[in-house]
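Novice: Sequence and predicted structure, then a few things I'm wondering about:
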Amino acid sequence: MLTTKITSLMTSNSNIQKIRKILHFSRDEYESRLKNIRLKMQEENLDLLLLSDPCNIYYATGYDAWSFYVPQCALISASNDEPVWIGREMDRHGACLTSILSDNNIVAYDDKYVQSQIYHPMSVMASEIRERYGNNIHIGIEMDSYYIDIQAYLKLQTELPNCKVSDASLLVNWVRAVKSPTEIGYMHEAATLVQNAMQSAIDLIQPNVRECDVAATAYSDLVSSNPDFAGSYTSTPPLIPAGERLNTPHLSWNSSRYQNETQINLELMACRNRYHMPLGRSVYLGTPPANLQTIESAIVEGLDAALDFIKPGVMACEVEATWQKAAAKYNVQKSARCGYALGIAYPPTCGEKTISLRPDDKTILEEGMTFHLMPAIWHEGNSLVITEPFAVTKSGAETFCNFPRKLFVK
């Protein structure tokens, strides 16, 4: 793990306190990220970028806290000025602690703006924009974001009537697509945690064991199964459907006890410094039916074929087609996408919202891109989950996990 400790000063209640910043990346890496973001801004003729997605705020500044349930943003100008963070007063200290920003670029709004019918935090943000950058500029905002609503957008337009506002929803997401060695290192650490959790869950599953106890065991290992580093909260909880909920990929556990001749699908996800690592496997208690063994062969052969095919220069749609061709030998098809770009995540999703492994995506894969290859099947009576996260390397694909690709039978 790369940890940079920097001493800065902040004033709180007239007392000077020393704040030791703990950053997960070097200052040079943050500067490189900001340079790449600004190059994209120049292509769109943007004077200012208003980021509301916590993934992108974290990527650009290092700020990391569970504060995205209230309006917050990072402002990035087209010049080389340091970004500005604006958020709730009680989160100011967190921004001082976890971000690269100097104190005068950390702005907090009063609690009267929180969930108020009278005041809106966007008024504070608009005021800062006017004072720092002017009232006649071109602003890009993330319109396709879980974290900015219609009211905030309308308020921004009202407060800054002379500014041009454009959609810059995935500008930073695309910059994030190619990972640095440090980012990939954190993803490898997350892979260690998710494999530990998967093994513990599989070991525990047997008749008469409660589903919730398996979930609890998985949660524990996702956070603390390695003595050298810790996991954090993930964007998605463990998804462990079984029985009548088996064919529903987004349902999870309850207090039921497993029975013989039951299948359990496990989709687990670990997080290390906000970098996520998912892994999916299925377990069958008893003797699996023949059709399930056929699907297992289709998924595994498809995974092997796709991973062998992947290298820089191929298109995302070609990866999907390679899997479909291998699976078709077993008369198995998957209608949904079979993978997506992977990296930084906060609730509610771990996908980067950029590249999908599906027929219409012609994105060319590059070294350093990371994906979750998940040709899982959720057909009625024919459900099976075997997935592989991977990174694109100079010569091919490197899987993050080393976990048997099979249906586990107990």
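Specialist: The structure has been received and is ready for your questions.

Novice: drop to CA atoms for contacts and neighbour counts, all remaining ones
Specialist: Fine.

Novice: For the residue nearest to Ile22 when sequence neighbours are not counted, identify the helix or strand it belongs to.
Specialist: In space, and not counting its chain neighbours, Ile22 is closest to Lys5: 5.0 Å by Cα to Cα, 6 or more residues apart in numbering. Secondary structure from DSSP states H and E places Lys5 in strand 4-12.

Novice: And the next helix or strand after that strand, what does it pack against?
Specialist: Remark: after strand 4-12, the chain's next helix or strand is strand 15-23, criterion DSSP H and E. Helices and strands touching strand 15-23, by 3 or more Cα pairs under 8 Å, 6 or more residues apart in numbering; DSSP states H and E, are strand 4-12, helix 92-98.

Novice: got those as JSON lines, with mean neighbour count and distance to Leu160 columns?
Specialist: Output for these, formatted as JSON lines (neighbours: other Cα atoms under 10 Å; distance: least, Cα to Cα, whole Å):
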{"stretch": "strand 4-12", "mean neighbour count": "12", "distance to Leu160": "31"}
{"stretch": "helix 92-98", "mean neighbour count": "20", "distance to Leu160": "25"}
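
Novice: Export the ones you listed to a markdown table and append columns for distance to Met143.
Specialist: Below are the helices and strands packed on strand 15-23 laid out as a markdown table (distance: least, Cα to Cα, whole Å):
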| stretch | distance to Met143 |
| --- | --- |
| strand 4-12 | 33 |
| helix 92-98 | 24 |
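
Novice: Alongside the first one, take a look at this:
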Amino acid sequence: MIISIEKSEREQRLSRVRSLIKEKGYKAILFVADSYLGKKGSLRYLFDNHLIHRYGYGIVLEEGQFQILPSGLHWCTDRRVPDTLFPKDHEILKVVRIFRKNNIDSGIVGVIGLNNTMKIEDYKYLSQELPNIQWVDASVAFEEIRSIKSETEIAGVKEANRIIEAGFDRIIEHIRPGMTEEEAVSVAYETVHALGAKDTLFLTLSSEEKGAVEPIFLNPRPRIIKDNDYLIVSLEITGPSGHWVEHSRMFCFGNRDEEMERLARLVARGIDYAEKTMKPGVKVTDVQAELERMAADAGTVCGHLTGHGIGMDVIERPFVARQTGTSFIGVEVPGEEDEQLLYLKEGMVISFHPQIMNPDMKKSAYMSDVFVITENGAERLSKRNHEVILIKGR
């Protein structure tokens, strides 16, 4: 079980970040993290700290690095982290003191999470106390670094995938009509956490109409599963190494609906296309375009983001989506800064999850798998097929 990274792995990650400092001409890089599920992976990547609540900062200089956490986290943090500071006053004051001590009072500082994570009051204080520094968002540049996983990271991803599939196996054994959605997935929580999972995000899609699924992702509900219902179950977890994986399949609880089965076959076809197509050098927007063409030819439409990188945050770049001209960092589509992340590379890990639905939005299908991009193509980590799982009645 990969619980913490070896010193050599951590040094390699820090080396990549310092190379980015030199390449961009930064004086330093400031990392901003929040315990929200999509905004804390940078601290795990750099300091091997699984941030369980609140927020934190990390600073990487040409020489030296620091993690700065709120003083209260002294009593509630990961003891493996060797270079963590707990200032008694406030974290952002300590950040300023470190910059001044290292004579960084002008030039450019790259900030990971500036535009979608940093608190406004902290940014205002930095700007006030260090007015000659230009603070620029370096999130996309950092995504280029962490999009390529090391052998150690890929081993962590595969370990997490084994855990999530064990949880899904328990759902298949357990789930029956007459249960609530909450009851049906409860066994997966127990299973994955017993095997070392840390964070979990479980979602379901269903409908009050028999033989249908609305394309809306929600937490499992106290809604009772009925005979002839369809249900989509999506599990997302971090394994012991801090890497996220996703796994989703569809269930039928009685008579199969012809249209739902057709939509499911389209999703399966899309995943099969990805498995055969996603190789180093392939453009992710081309993959998205082909999925949209498949959907249109079948008289259907693509819904949710078709795929994305996955790692120590549940959604990372690259985005398998249609390119837009947006300059906003936090949206889940390729933007103006994503040019270098439009092409698949060896070592990327992609969560691929087509969502296909009828134009009236009454029926939809969705499944997900995790792929590792190798020099020879895409390695699908799950061996589970994509047929709708039939569960007999009570």
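Specialist: All right, it came through fine. Predicted model, so just to flag it, every value in this text is computed and none were measured.

Novice: Kindly provide the TM-score of these chains.
Specialist: Once superposed, chain against chain, the TM-score is 0.85 (TM-score structural alignment, normalised by the length of structure 2); 363 aligned residues with a Cα RMSD of 2.2 Å.

Novice: would you list every one of the strands in the stretch 201-350 of structure 2?
Specialist: Using DSSP state E, counting those that start in this stretch, the strands of the stretch 201-350 of structure 2 run over 230-238, 244-252, 301-302, 307-309, 316-320, 349-352.

Novice: same deal with the stretch 101-250 of structure 1?
Specialist: 106-109, 138-141, 164-167.

Novice: name the helices or strands packed onto the first one?
Specialist: Here strand 106-109 of structure 1 is seen to pack against strand 84-88, helix 92-98 when contacts are counted using 3+ Cα pairs under 8 Å, 6+ apart.

Novice: before we move on, what about the second one?
Specialist: The elements that strand 138-141 of structure 1 packs onto, with contact taken as 3+ Cα pairs under 8 Å, 6+ apart, are strand 48-51, strand 164-167.

Novice: Based on its surroundings, how many neighbours for Lys7 of structure 2?
Specialist: Number of residues near Lys7 of structure 2 (other Cα atoms under 10 Å) recorded here: 8.

Novice: What residue in structure 1 is paired with it?
Specialist: Here Lys7 of structure 2 is matched to Arg27 in structure 1, going by TM-score structural alignment.

Novice: Please name the residues that touch its match.
Specialist: When contacts are counted by Cα atoms under 8 Å, 6 or more residues apart in numbering, Arg27 of structure 1 touches Ile100.

Novice: Now do it against Ile184 of structure 1, distance only.
Specialist: Computed as Cα to Cα, to the nearest Å, the Arg27 of structure 1 to Ile184 of structure 1 distance reads 17 Å.

Novice: which residues touch the counterpart of Phe309 of structure 1 in structure 2?
Specialist: Using TM-score structural alignment as the criterion, the counterpart of Phe309 of structure 1 in structure 2 is Thr277. By Cα under 8 Å, 6+ apart, the contact set of Thr277 of structure 2 is Val287, Gly377, Ala378.

Novice: The first one -> structure 1?
Specialist: Spelled out, it's Val287 of structure 2. So Val287 of structure 2 corresponds to Val319, using TM-score structural alignment.

Novice: which residues in structure 2 does the helix ranked longest in structure 1 align to?
Specialist: In structure 1, with assignment by DSSP state H, the single longest helix is helix 181-204. On the basis of TM-score structural alignment, helix 181-204 of structure 1 is assigned to residues 151-174 in structure 2.

Novice: Mind reading off the mean deviation between the matching stretch and structure 1?
Specialist: With mean Cα distance after the TM-score superposition for structure 1, stretch 151-174 of structure 2 departs from structure 1 by a mean of 1.2 Å once superposed.

Novice: which residues touch that stretch?
Specialist: Stretch 151-174 of structure 2 is contacted from outside by 1-2, 9, 184-185, 187-189, 191-192, 195-197, 235-247, 311, 347, 349, 372, 381-382, using Cα under 8 Å, 6+ apart.

Novice: Stretch 230-240 of structure 1 now?
Specialist: Contacts with stretch 230-240 of structure 1, where a contact means Cα under 8 Å, 6+ apart, come from 190, 193, 211, 215, 218-219, 222-224, 249-253, 264-274, 276, 345-350.

Novice: how far away is the residue most central in space within structure 1 from Asp110 of structure 1?
Specialist: The centroid of structure 1 falls nearest to Ala345 when counting by Cα atoms, centre = their mean (2.3 Å). Noted for Ala345 of structure 1: a distance of 28 Å to Asp110 of structure 1, by Cα to Cα.

Novice: how about the helices and strands packed on strand 106-109 of structure 1 in CSV, adding distance to Asn331 of structure 1?
Specialist: Shown next, in CSV, are those (distance: least, Cα to Cα, whole Å):
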stretch, distance to Asn331 of structure 1
strand 84-88, 53
helix 92-98, 51
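
Novice: Which of those sits closest to Met122 of structure 1?
Specialist: Of all these, strand 84-88 sits nearest to Met122 of structure 1, with 9.6 Å by Cα to Cα.

Novice: List the buried residues of the helix or strand where Glu31 of structure 1 lies.
Specialist: Secondary structure assignment for Glu31 of structure 1, by DSSP H and E: helix 27-43. By 16 or more other Cα atoms under 10 Å, the buried positions in helix 27-43 of structure 1 come out as Tyr30, Arg33, Leu34, Ile37, Arg38, Lys40, Met41.

Novice: What of stretch 261-275 of structure 2?
Specialist: Glu261, Leu263, Ala264, Arg265, Leu266, Val267, Ala268, Arg269, Gly270, Ile271, Ala274, Glu275.
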